[in-house]
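Student: With the input below, show me the fold.
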Amino acid sequence: MSVAQTLFGAAKMQAKDKSRTLTSEQLYLIDAYWRATNYLSVGQIYLSNNPLLKRPLELSDIKVMLLGHWGTTPGQNFIYVHLNRVIKQHDLNMIYVSGPGHGGPAVLANTYLEGSYSEIYPDISQDEAGLQKLFLQFSFPGGIPSHASPECPGSIHEGGELGYSLSHAFGAAFDNPDLIVACVVGDGEAETGPLATAWHSNKFLSPATDGAVLPILHLNGYKIANPTILARIAKDELTQLMRGYGWTPIFVEGDEPTLMHQAMAAALDEAVQLIKKFQQNARENSDLNRPAWPMIILNSPKGWTGPKEVDGYKIEGTFRAHQVPISAPVNHPGHLALLSDWLSSYRPQELFDECGCLLPEIAALAPTGERRMGANPHANGGLLLQDLKMPDYRDYACEVTTPGVRGVGDTRVLAPFLRDVTKLNDKAQNFRVFGPDETISNGLAALFETTRRQWNVTTNANDEYLAASGRVVEMLSEHQCEGWLEGYLLTGRHGLFNCYEAFIHIIDSMFNQHAKWLKVSSALSWRPKIASLNYLLASHVWRQDHNGFTHQDPGFIDVVVNKKAEIVRVYLPPDANCLLSVMDHCLRSRHYVNVVIAGKHPAPQWLTMEEAEKHCAQGIGIWHWAGNLSHDAIEQTPDVVMACCGDVPTLETLAAVSILREYLPTLKVRVVNVVDLMRLQPETEHPHGLNCQDFDALFTTDKPVIFAFHAYPSLIHQLTYRRTNHHNIHVRGYKEEGTITTAFDMTVLNEIDRFHLVIDALERLPQTGAKGIELKQLLHEKLIAHKKYINKNGLDMPEIRDWRWTSSV
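Tutor: So this is what the prediction gives:
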């Protein structure tokens, strides 16, 4: 008879309490599974050899560098094994989001024991040799990180930077009606602004058409060095807080394993029953009122089951359990015995056979197949991703009979296209638009011709476009919109984030983390590519004249271009037809971050759709019609290159060119427009980069280049510093000058206006002689007249407002 069978018999002989959820046998097996995961977690932090303690522990068995985080790990192991039970008992479709930082040991241990890890990484086999490799690779050079990183099966959330787990969980639940997302929220993480706001995500979840999120707030009392707020407030205050957020809290509290196992099992059964009840009521009785969804508050010691005391300091239940509770035995000889006792306390000989395999009766607790949380396809969204059904963007084109015709606003032209993308994919329910209360403001009102804003709170008679289910999700929190969209994409769907340009900065760090995820996962053959993260930034810096300095910041581009070249793309379409072409490309793309910047105000339209398609496909090109060289101008040498990137810079550049052509008709001018910003980099630096020959053909090797750029000028220099003619590239862009003023004055304040551009060119063209000097004086007078006029009249001069491009200069 095995040790396990002997213990089963002893457990069955214990008095049975009918009120308890778990039988004695279930209780033993769950506790054994938990001990196994804890043992594996400690082993990952400490051991390089002797994985089953078949001989006494020696210094040579211990890693030279001890890295990892123990404090959150036993609580997460406890949660995971109990989730396994309810998955099997209720046949649940569930994924696991690990919110606390550095929770890697727990998810790695659990995915290893359930078998999903070894299926992806066969060399990490389920035997003694595999255990040793599992331990050695953790937080080790050439190994794996200490987070729930992309390398870990079942993960959609790394948990390095804190605050986003719950918004990711809700993004995953949208449009996945049979999915439950178990989201572990650390009590340190709960102090972040994004997480504190994310509790409100329940106001946007439809019980009829969406899945469910089961938050598990893990109170273990401490962060790295300080207590946590939610663990120190009174229980009734915490209860009121969560009820105020609209949740039904279920508490599991204590440190005695037997009682805690019973309490956790009962809590999960109650939570699952409530979720099923709410969903059934919505789906069968059409009751779309917002339920008070269940959540679990697990209060357990930090570093539970770990060493109680080390070197006279209390460890378990204190902040000292946060990372590596027993420091390197090589420097502290007494620590080797402490570590040995700790590992032995899990009784590995009762858990694993001689070969290092988990005993079959314990292993049987885990779900099988795709019901394992490490193997659930929703946690590997590329497996589920379906192409969007796309309308033909050409059908939405502006008619451009001649360059410079007036348009209604580029995003307003785009909006019907997005409306029909939404409509065509309505049955698939796999496309959403997220944004912080700015969809209409950004010119996308046409979306509401086919959908509504999803909203599950009280509505009033004067509200517009609100419904229990909709394709647009708006909350005045950029963090939530970003987190929802990331969770939506990571689970195999498509989406778009529209936002004011200045305030997309709020999610700089979230973008960073997602870009890192894409970079790492792109190298994992078992993770198919997901849909791109698409940003549409409207209400941009040059058209925030009425809102003032606070709304004027184009710096998100600078953040984006620092990420890996194979991941990021930045597009600045000069007009609506180019915007349509670019957005069609972005929505079809995979595994990128696409940043598209476009205006919403009436603006000139430059290219026919056919011209726009060619221009966007090239990403950069000469606008022959705008210069005064012939159409084989690439073979001719201009006197000056007038380059532009962005809609307003394009407008001001063409207005500047019209001045040069009128006053200096013999001057040879070339106009180069940039749509794809990354074309400016060398091909060795970015997949879209131009080779040196093609770049020089556009910008010459020795002529002045006056470059009007949408954002900060330094970025163009950063992208082009290796180019032959870089010393002749003179960039005008945003230089942190702004206020409430007129649209044209915004360009004047930053010296990107047509007058400054011409002056800049003339200062580098001494051959213009007296005519050039005369023109410069005239333009300086224009700038003075402009300032006087706007200060008196509150709007731009008629010659600015009424200016139109004409080729007959």
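
Student: Could you use CA atoms for every contact and neighbour count after this?
Tutor: Noted.

Student: Tell me how many other residues crowd the nearest residue to Tyr396 once chain neighbours are set aside.
Tutor: Spatial nearest neighbour of Tyr396, excluding adjacent residues (Cα to Cα, 6 or more residues apart in numbering): Phe417 at 6.5 Å. Neighbour count for Phe417, taken as other Cα atoms under 10 Å: 26.

Student: One more, so I can put them side by side:
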Amino acid sequence: MSKKDPLTREQVRDINAWWRAANYLSACQLYLLDNPLLREPLRPEHLKRSIVGHWGTCPGQNFIYTHLNRAIVKYDLDMIYISGPGHGGNAIVAQDYLDGSYSEIYPNISQDTEGMKKLFKQFSFPGGIPSTASPETPGSINDGGELGYSLAHAFGAVMDNPDLIAACVVGDGEAETGPLATSWHSNKFLNPITDGAVLPILHLNGFKISNPSVFSRLTREETEMFFKGCGWEPRFVEGDDPEQMHQKMAAAMDWAIREIQRIQEYARSSGSVERPRWPMIVFRSPKGWTGPAEVDGKPSEGCWRSHQIPIPVWDGKPGRVEELETWLRSYHPEELFDQQGALIPRLQELAPKGDRRMGANPHANGGLLLRDLRTPDFREYGVAVPQPGAVEAQDTQVLGGYVRDLIKRNLKSRNFRVFGPDVTSSNQLSAMLQATGRRWTDQPEEEMNNHLDQDGRVMDAMLSEHMCQGWLEGYLLTGRHGFFTCYEAFTRIVDSMVAQHAKWLKVCRQLPWRQKIASLNYVLSSNVWQQDHNGYTHQDPGFLDHVANKKADVVRLYLPPDANCLLSCFDHCIKSRNYINVIVASKHPRPQWLTMDQAVKHCTQGIGIWQWASNDRGVEPDVIMACCGDTPTLETLAAVTILHHYLPQLKIRVVNVVDLMKLQPHTEHPHGLTDEDYDAIFTKDKPIIFAFHGYPTLVHELTYRRHNKNLHVRGYKEEGTITTPFDMRVQNDIDRFDLVIDTVMRLPQLGNSAAYLIQEMKDKLIEHHQYITTYGQDMPEIRNWAWNEGKGIYLD
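Tutor: All right, here's what the predicted structure looks like:
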């Protein structure tokens, strides 16, 4: 031991003892049902019959966590721990148990022999807890069930948290995923004055499930060059001798914390936001460190074989139980825990206290810190609509004005940001840039500066849906508000991320100690129905289908038909808690249908008969013309004007759906209509011609239990290219002419009297095709159509 070593011999002894205790608890969670402290010889009846879990990452994570604890105590740090490796939940649970934070939340898992027995049994056991750092794990904001998002979550967590450090352990397998590989560039968007710091720790243990990892096969020089090229200053901690590794890690940790403090102190005293080179640690240790060196004569420690269960105790080979006992006793639990099963007092003193414990840090239970937004009155931003369809507006452009003032009202509290992959202007939300800029710490020449701001609240300078969503999730999970804006089609890129967040929320709703967080809100525009310069690649409304399949008490789907409805929906969503809200809105000039008062009532109910567009008052309707989405609403109303003109005797009920989940029975979704309410709107047997924004099958899935089976849905059916807006509707049979044909074909009482109308509609479709291929734009009667009290501009 050198005089330059940061730790004394006694400190190494105690830190190593804590690490041994954590490793022991991690290993025992895999195997044991009873005999938690090995006070008697290990027997088969003490073991779980089905051994499920992972060992390989646990010793390394325990090593890191132990040294982070030391740094927290030494520097009085406000720090959270983010576990990136896929399966190492037993390590984080072990650490929470050792510092007492686990037993505070789960008193039945007490810090004694009986509590330890329950701790071991519950892991990867029916009725227990998963093998990942799941919502059940105190201190976790990142479930490792899907790899790639830990570092993005870390950066989101420290935004507007100037005193917080997010220590993020990145597994070397995780480091190969696309989202994680992109996440290294998040340091370009961190403001050292107003934000906290992320301390990435790349954990190189050499292997994934059964393959070597890419980073572990790079030379040290290549690894250093990679991270320096990404703007980091890496410090390497490598080896397998515990005493030396403790000294190396302590030195590296001290260096990293001092560098973070130096960077922040300089920025905050000088006012300079010039991008620094943040510290990070590259930690190389054997996979399955301290586990069995060999099993059946084959390497285990330092090999892919230690990834899951090092000793397969139930494979029928003799001596397995004894082999396991030898391994577990190598940690000497009798030296670490007293007769009652509690951690010995000398080791208890090593842990941070109170909220400084990473398992008890309130930032990792963000609802504890969540404060309501200061919101303007959305009604003040509404569009004046003297008559339905009398004026045009761009819905998202109107919303932009509301968001602008929402940002202004919350600038001081610093608890609201907007996230999206460089689509703010394209999605017509530029008004909010009047209140703030786009976050970018490196400033370009003045003539190139398009609202770039070193303290901007708009996080749209990264062209990565994964990254923007990961930042937002970390921001929400630590107690703030925001929303994600994106092109509708490319929200599919984060399908799996929204699935993971939905699972997180579902579990959190069952945990009374997990406080509610602000909802994950999406505003999707540039939608499927108008992609005249992008074409087929930008056409996919399937995000709605994906989200609709998630747990009903978590997801909400809104398709406002105009700007006033969009304002009402957005205001509701931004104030909500513990939901995933998806809003699909138009950014193009569109007729406006409802006054603000009408829009509020309509959105509150989520579905309704538009009486001003219907003519069935007091009588049974002949047909229900239903619509959901801005473009389907427009085409439905245009079809209604044609039917009113040619078949005035036809009784038509127009129904508009804003809240898509209203279609599902109330027994399946909290927003769903009762059968009685559904039948009152849609009748039990009249034909329903439903024009829908997305894939028709989704409406069928939501309504298949309803009484009225006479449902005919028109929607997107994977047809489209670079073409005119109206031709997109024609190609997918959702246009007004096809809707008219479909309607009269479903009404046998019309007999042959509608034959001429059908022929005229078919002629119109031919005329439309000839016109667009000649002039490259839609026919004047399409472009200039207006509702005009139901008479419409419909035909020459």
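
Student: related to what we said a few turns ago, checking the residue nearest to Tyr396 of structure 1 next. Helix, strand or coil?
Tutor: Here Phe417 of structure 1 is recorded as helix under DSSP: H, G, I helix; E, B strand; the rest coil.

Student: Look up how far Asp571 of structure 2 lies from the aligned partner of it in structure 2.
Tutor: Residue pairing (TM-score structural alignment): Phe417 of structure 1 is matched to Tyr402 of structure 2. Per Cα to Cα, to the nearest Å, Tyr402 of structure 2 is found 9 Å from Asp571 of structure 2.

Student: what sits in contact with each of those two?
Tutor: Phe378 (Cα atoms under 8 Å, 6 or more residues apart in numbering).

Student: so who does Asn161 of structure 2 touch?
Tutor: Asn161 of structure 2 makes contacts with 194-196, as judged by Cα under 8 Å, 6+ apart.

Student: which stretches of the stretch 1-150 of structure 2 form helices?
Tutor: Here the stretch 1-150 of structure 2 has its helices, by DSSP state H, counting those that start in this stretch, at 9-31, 58-75, 89-99, 101-105, 113-122, 150-158.

Student: any idea which residue sits dead centre in structure 1?
Tutor: Of all residues in structure 1, the one closest to the mean position by Cα atoms, centre = their mean is His514, 4.0 Å from it.

Student: Setting aside sequence neighbours, what's the nearest residue to the equivalent of that one over in structure 2?
Tutor: Counting by TM-score structural alignment, His514 of structure 1 corresponds to His501 in structure 2. Spatial nearest neighbour of His501 of structure 2, excluding adjacent residues (Cα to Cα, 6+ apart): Glu473 at 8.0 Å.

Student: That neighbour: what secondary structure?
Tutor: Three-state call for Glu473 of structure 2 (three-state DSSP): helix.

Student: Map it onto structure 1.
Tutor: Counting by TM-score structural alignment, Glu473 of structure 2 lines up with Glu486 in structure 1.

Student: check contacts around that match.
Tutor: Residues near Glu486 of structure 1 by Cα under 8 Å, 6+ apart: 168, 171, 514, 533.

Student: List the residues that contact the equivalent of Pro192 of structure 2 over in structure 1.
Tutor: Under the alignment by TM-score structural alignment, Pro192 of structure 2 pairs with Pro207 in structure 1. By Cα under 8 Å, 6+ apart, the residues touching Pro207 of structure 1 are 177, 278-279, 282-283, 288, 290-291.
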